[in-house]
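Chemist: Requesting a structural model of the entry that follows:
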Amino acid sequence: MVRDPFADEEGPNLQSILDALDDPKCRVIVRSLDEPMTAEEIAEAADVPLSTTYRKLDLLTEASLLREGMEIRSDGQHASQYAVDFEEVVVRLSEEREFEVGVSRVARTADERLQDLWSEVRKET
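Modeler: Below you'll find the model as predicted:
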């Protein structure tokens, strides 16, 4: 599932971020992602079963902590790739005594922005 890059105008959901960060396997996956990787590569690097890896990747992308893009292959068998999409997560208490979450994003290169756009186009076709 490719996350819509324009869908997070209100910001990430506090509970989904807390759920993802509370999960030990999600934390292992985030630590393993020093470059974009496919689910299979992540499962191997994190030493997490592939079926579990897919569930954790869904949890992390829904929390807007990972970005899902597309690895374009010359044989036409394209694959999803995942990359860390944050530098910092801050939970704070507002003046109204409500919990808020702020996520500092990783700056994307022009190639990464083009890849995101291409992923969205492929999703629509």
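Chemist: contacts and neighbour counts: CA atoms only from here.
Modeler: Noted.
Chemist: show me where the protein has helices.
Modeler: Under the criterion DSSP state H, helices of the chain are mapped to 14-22, 24-32, 39-46, 50-62, 110-124.
Chemist: Proceed likewise with the subsequent sequence, for comparison:
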Amino acid sequence: MSLEFSASDETPGLERVIAALDDGACREIIAVLAEPMTVGEIAEATERPLSTTYRKLEYLTEAGLAEEAVGVREGRHRTSRYVANLERIWIGLDEDNELRVDVDHASGADIWADLQGSH
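Modeler: Sure thing, here's the model as predicted:
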């Protein structure tokens, strides 16, 4: 059985998406990312160390399941915020019996424009 991806070249590999979804900490982070949050807020909400949170967020962004916005001002510092970047994931066999992955990404452009333009 061969692997085929139904979206553009920007779609992460099936293995990367499945590995991220198989990781309990990654799933927990996705669950709290309904609203854009800083790494500190995510670590606090999931009761995970900052180092683990950074590592898992990198994993999620590489898998295309979370998105980072840089440049949000908090005082004199710029702070990144993250948000889940998916609405639906479908993994299954297509008509040729080939394994496929479809990730429907959330429409986050409006969220990021509001965050970056407001400070």
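Chemist: Quick check: which of the helices of the first structure is nearest to residue 95 of the first structure?
Modeler: Across the helices of the first structure, residue 95 of the first structure has its closest neighbour in helix 14-22 (16.7 Å, CA to CA).
Chemist: residues in contact with the residue nearest the centre of the first structure?
Modeler: Central residue of the first structure (CA atoms, centre = their mean): residue 66, 1.2 Å from the mean position. Applying CA atoms under 8 Å, 6 or more residues apart in numbering, one finds that residue 66 of the first structure lies in contact with 57, 60, 82, 83, 84, 85, 86.
Chemist: do residue 79 of the second structure as well
Modeler: Residues counted as contacts of residue 79 of the second structure (CA under 8 Å, 6+ apart) are 38, 70, 71, 72, 73.
Chemist: that older thread, buried members of the contacts of residue 66 of the first structure into PyMOL, please.
Modeler: The PyMOL selection below is limited to those of the contacts of residue 66 of the first structure classed as buried (16 or more other CA atoms under 10 Å):
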select buried, resi 57+60+82+83+84+85
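Chemist: What about the contacts of residue 66 of the first structure, which are in strands?
Modeler: Counted as lying in strands by DSSP state E, out of those, are 82, 83, 84.
Chemist: The second one contacts residue 67, correct?
Modeler: Translated: residue 83 of the first structure. Yes. Residue 83 of the first structure is within contact range of residue 67, at 5.3 Å (criterion: CA atoms under 8 Å).
Chemist: so what's in contact with those two at the same time?
Modeler: Residues touching both residue 83 of the first structure and residue 67 (CA under 8 Å, 6+ apart): there are none.
Chemist: quick one: the nearest residue to residue 84 of the second structure once chain neighbours are set aside from residue 99 of the second structure, how far?
Modeler: Spatially, and ignoring its direct neighbours in sequence, residue 84 of the second structure is nearest to residue 66 (4.2 Å; CA to CA, 6 or more residues apart in numbering). Counting by CA to CA, to the nearest Å, the gap from residue 66 of the second structure to residue 99 of the second structure is 23 Å.
Chemist: And residue 81 of the second structure, by the same measure?
Modeler: In terms of CA to CA, residue 81 of the second structure sits 33 Å off from residue 99 of the second structure.
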